[in-house]
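Visitor: need a 3D model of the sequence below.
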Amino acid sequence: MLPSLSSMASRLRLRQLRLLICLDELGSIHKAADAMSITQPGATKALNEIESTLGAVLFERTSKGLEANDLGRCVLRYARLINTDLAHLREEMLGIMQGHGGRLSVGTIMGAVPMLVEGLARLREEQPDLSVTVVEDTSDRLLSLLDQGRLDVVICRTSVSRRPDAYDSRVRHQERLVLVANPEHALAGSEQLDLAQLADSRWVVFPVNMPMRLTLEREFREAGLNFPQYPIETSSTFTTLSLLRQDPGLLAVMPWDVARVAVEHGMLVQLPLQLRSRSEPYEVVTRRGVELSGPGRVLVDILTIDR
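Guide: Coordinates of the predicted model:
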């Protein structure tokens, strides 16, 4: 039977988790014991203690050595997360003690990437020794990572959350949306377009219920048109750009701040369609009641000033 959380927390030790990682990487009790400077019987005893604590066998003995089973791979994933978090903790503490540097984890939706890149450039001018992790994802996933403490600051839309009051939001930035395509698209040279001319086209769109998808659906609905059938759905900027570059028949609606670089370098063209609907503004978001680190406060100030 799976032990309680309090039992696991009181009995598991960081050194044990490190042993699991060594066993997975080396596939041998003997090699893992050498890597951790302990005896082989000591490593065997430690593995037995871990499996006893968790109430499950984590490794199977095979012709290739020790291999993690399904439960073992699950435990290893979290062991590595904890090990990484500990390294980040030391790095951030060292930066604070030295009076500079530290660590910052930031999340952003696709449309806010240029805004974040500009902000991080200014931040690193002030704090060049700062380590920064950037995650690009959907608003829903970014808020989940923020809730878990995996991200310090996110740029997204809090309206997708069931509890938007759990966050502090600063500055609302309105995206300008544009229709883009491959320069070889059949309509690339058009002087004017309406949505009806594009209804039968093939589209790259955001997944269902995401704000950008809802905006495009509203555009079609208000024009009295059915939403395109069989679109390719993705929230990835790189995937969208790659698809448009590979297939001259595809269309996509993107934030202008994101599409501009590709358009200016001739990789994409903006088609002359006037979009009536406006996407929901995105925000600079932090967890309510959680004090930011020094670098986090500086970044928020940079992102919100003069906007």
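Visitor: C-alpha from now on. contacts and neighbour counts both.
Guide: Noted.
Visitor: buried ones in the top helix by length along the chain, by neighbour count?
Guide: Counting residues, the longest helix in the chain under DSSP state H turns out to be helix 70-97. Under the neighbour-count criterion of 16 or more other Cα atoms under 10 Å, helix 70-97 has 72-73, 75-76, 79, 83, 88, 91-92, 95 buried.
Visitor: let me have those in JSON lines, adding distance to Arg103 as columns.
Guide: Converted to JSON lines, the buried residues of helix 70-97 look like this (distance: Cα to Cα, whole Å):
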{"residue": "Gly72", "distance to Arg103": "30"}
{"residue": "Arg73", "distance to Arg103": "28"}
{"residue": "Val75", "distance to Arg103": "26"}
{"residue": "Leu76", "distance to Arg103": "24"}
{"residue": "Ala79", "distance to Arg103": "21"}
{"residue": "Asn83", "distance to Arg103": "16"}
{"residue": "His88", "distance to Arg103": "7"}
{"residue": "Glu91", "distance to Arg103": "7"}
{"residue": "Glu92", "distance to Arg103": "5"}
{"residue": "Gly95", "distance to Arg103": "8"}
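Visitor: closest one to Val171 out of the residues you listed, please.
Guide: Glu92 (27.5 Å; Cα to Cα).
Visitor: so the closest one sits right up against Gly99, yeah?
Guide: No: the pair Glu92 / Gly99 is not scored as a contact, 10.6 Å apart, by Cα atoms under 8 Å.
Visitor: enumerate every residue touching Pro164.
Guide: Thr158 (Cα atoms under 8 Å, 6 or more residues apart in numbering).
Visitor: where do the strands sit along the stretch 101-250 of the chain?
Guide: 103-108, 131-136, 153-156, 167-173, 177-181, 202-205, 232-233, 250-255 (DSSP state E, counting those that start in this stretch).
Visitor: one more sequence to fold, the one below, so I can look at both together:
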Amino acid sequence: MIDKLEMFIALAREEHFGKAAEAMGVTQPTLSAAIKQLEDQLGVMLVWRGSRYRGLTPEGQRTLDWARRIVADSRALRDEMRMAREGLSGNLRIAVIPTALTLVADLTEGFARTHPNVRFSVLSRTSTEILSMIENLQVDAGLTYLDNEPLGRVTTQPIYAERYVLVARKGHPMLRAGLGWADLGGVPLCLLTPDMQNRRIISQHLSEAGVTVDPKVESSSTIVLISHVLRGDWATILPRKAAEIFLKDGDLQAVPIVNPDAAHVVGLIAPHREPMTPVLRALLAEARSLSDRGVD
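Guide: Below is the predicted model:
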């Protein structure tokens, strides 16, 4: 039954029989037959059918909650038994907000040194997508904001406080000490897109300082923002840690934005369930160690 529940979760996530079949690596008839068999076993209709997928029935929605728990517990059991045989191993999937991508190496380097048989898959996603992917068992953990928007039922481990800097080419007139949010009116800014929580945070601080948020360039990638800053009079606002990697060649400079000195907590989130998988217990322990060492 576990394989049928996994297909059912994929269908609920993709909301399309063909896409769900592709995600599961099976044919569409195979997936459709598995869903029908699951319905027969449970004695209820799970999916409203027509010429295409039309959503879950009330019984299907309730089954989805159970399916996520059962599949997660099944995977945890397999991980526990694999650890008993081989030690900590397998593939650890982590989804990360773009502004925390430079933190991943801090987290994975120490973890990999202690557990060399673990591989990592790192995905850049918005904070909303990270929560959805954890709920749908697509990733094992996430690096995201902990204190700005609701997280739901997850286990959290704070790692560092994100503080903000203005990044521009050396010599830019705004690169001065004591720079406040209110001073940024009229500065041609490159910012992340509004679906990013970092953008919502920055827009809030600018708005509270009386600055109209009207970026000249928007992108979901910090690389795109920095490439524009390097080519002209544009500037961008980034977390200090995210900016560090772009300051090494000397063409760019960053100054803290104060008044107020805003800070938001970033950390690790994982599904809230017991027992927790061995790999997640070890990852949370590494995140606590990273927090204790201080990475901000």
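Visitor: re the thing from before, what's the angle between the longest helix of the first structure and strand 103-108?
Guide: On the basis of axes from the mean of the first three to the mean of the last three Cα atoms, to 10 degrees, helix 70-97 of the first structure is oriented at 120 degrees to strand 103-108.
Visitor: one step back: from the buried residues of helix 70-97 of the first structure, pick the one nearest Leu271 of the first structure.
Guide: Nearest member of these to Leu271 of the first structure, counting by Cα to Cα, is His88, at 45.3 Å.
Visitor: from Gly294 of the first structure, how far out is the closest one?
Guide: His88 of the first structure is 15 Å from Gly294 of the first structure, where distance means Cα to Cα, to the nearest Å.
Visitor: do Asp257 of the first structure as well
Guide: 28 Å.
Visitor: what's the counterpart of Val229 of the second structure in the first structure?
Guide: Counting by TM-score structural alignment, Val229 of the second structure lines up with Leu244 in the first structure.
Visitor: surely that match and His185 touch.
Guide: No: contact criterion Cα under 8 Å: Leu244 of the first structure and His185 do not qualify, at 9.5 Å.
Visitor: mutual contacts of those two, please.
Guide: Counting by Cα under 8 Å, 6+ apart, the residues touching both Leu244 of the first structure and His185 are Leu250.
Visitor: compare these two (neighbour count), which wins?
Guide: Leu244 (23 against 18; other Cα atoms under 10 Å).
Visitor: residue contacts, the more buried one?
Guide: So Leu244 of the first structure contacts 181-182, 250-252, 268 (Cα under 8 Å, 6+ apart).
Visitor: try it again with 10 Å
Guide: Leu244 of the first structure makes contact with 180-183, 185, 203-204, 238, 250-252, 267-268 under the criterion Cα atoms under 10 Å, 6 or more residues apart in numbering.
Visitor: buried subset of those?
Guide: For these, buried by 16+ other Cα under 10 Å: 180-183, 185, 203-204, 250-252, 267-268.
Visitor: and the two most separated of these?
Guide: Trp203 and Met267 (17.3 Å).
Visitor: help me confirm that Arg122 of the first structure comes into contact with Leu299.
Guide: Yes: between Arg122 of the first structure and Leu299 there is a contact under Cα atoms under 10 Å: 8.5 Å.
Visitor: still on that earlier bit, among the strands of the stretch 101-250 of the first structure, which is nearest Leu273 of the first structure?
Guide: strand 177-181 (6.6 Å).
Visitor: helices or strands next to the closest one in the packing?
Guide: Under the contact definition 3 or more Cα pairs under 10 Å, 6 or more residues apart in numbering; DSSP states H and E, strand 177-181 of the first structure sits against helix 211-222, helix 237-246, strand 250-255, helix 256-264, strand 269-271.
Visitor: how about those in CSV, adding distance to Leu26 of the first structure?
Guide: Formatted as CSV, these follow (distance: least, Cα to Cα, whole Å):
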stretch, distance to Leu26 of the first structure
helix 211-222, 45
helix 237-246, 35
strand 250-255, 46
helix 256-264, 43
strand 269-271, 51
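Visitor: for Leu88 of the second structure, give me its contacts.
Guide: Taking Cα under 10 Å, 6+ apart as the test, what Leu88 of the second structure contacts is 79-80, 82, 114-118, 278-279, 282.
Visitor: who wins for neighbours among those residues?
Guide: In these, the most neighbours by other Cα under 10 Å go to Val279, 23 neighbours.
Visitor: and that residue, what's its match in the first structure?
Guide: So, by TM-score structural alignment, Val279 of the second structure is matched to Pro295.
Visitor: test my guess that Leu47 of the first structure contacts Leu23.
Guide: Yes: between Leu47 of the first structure and Leu23 a contact is recorded at 9.3 Å, counting by Cα under 10 Å.
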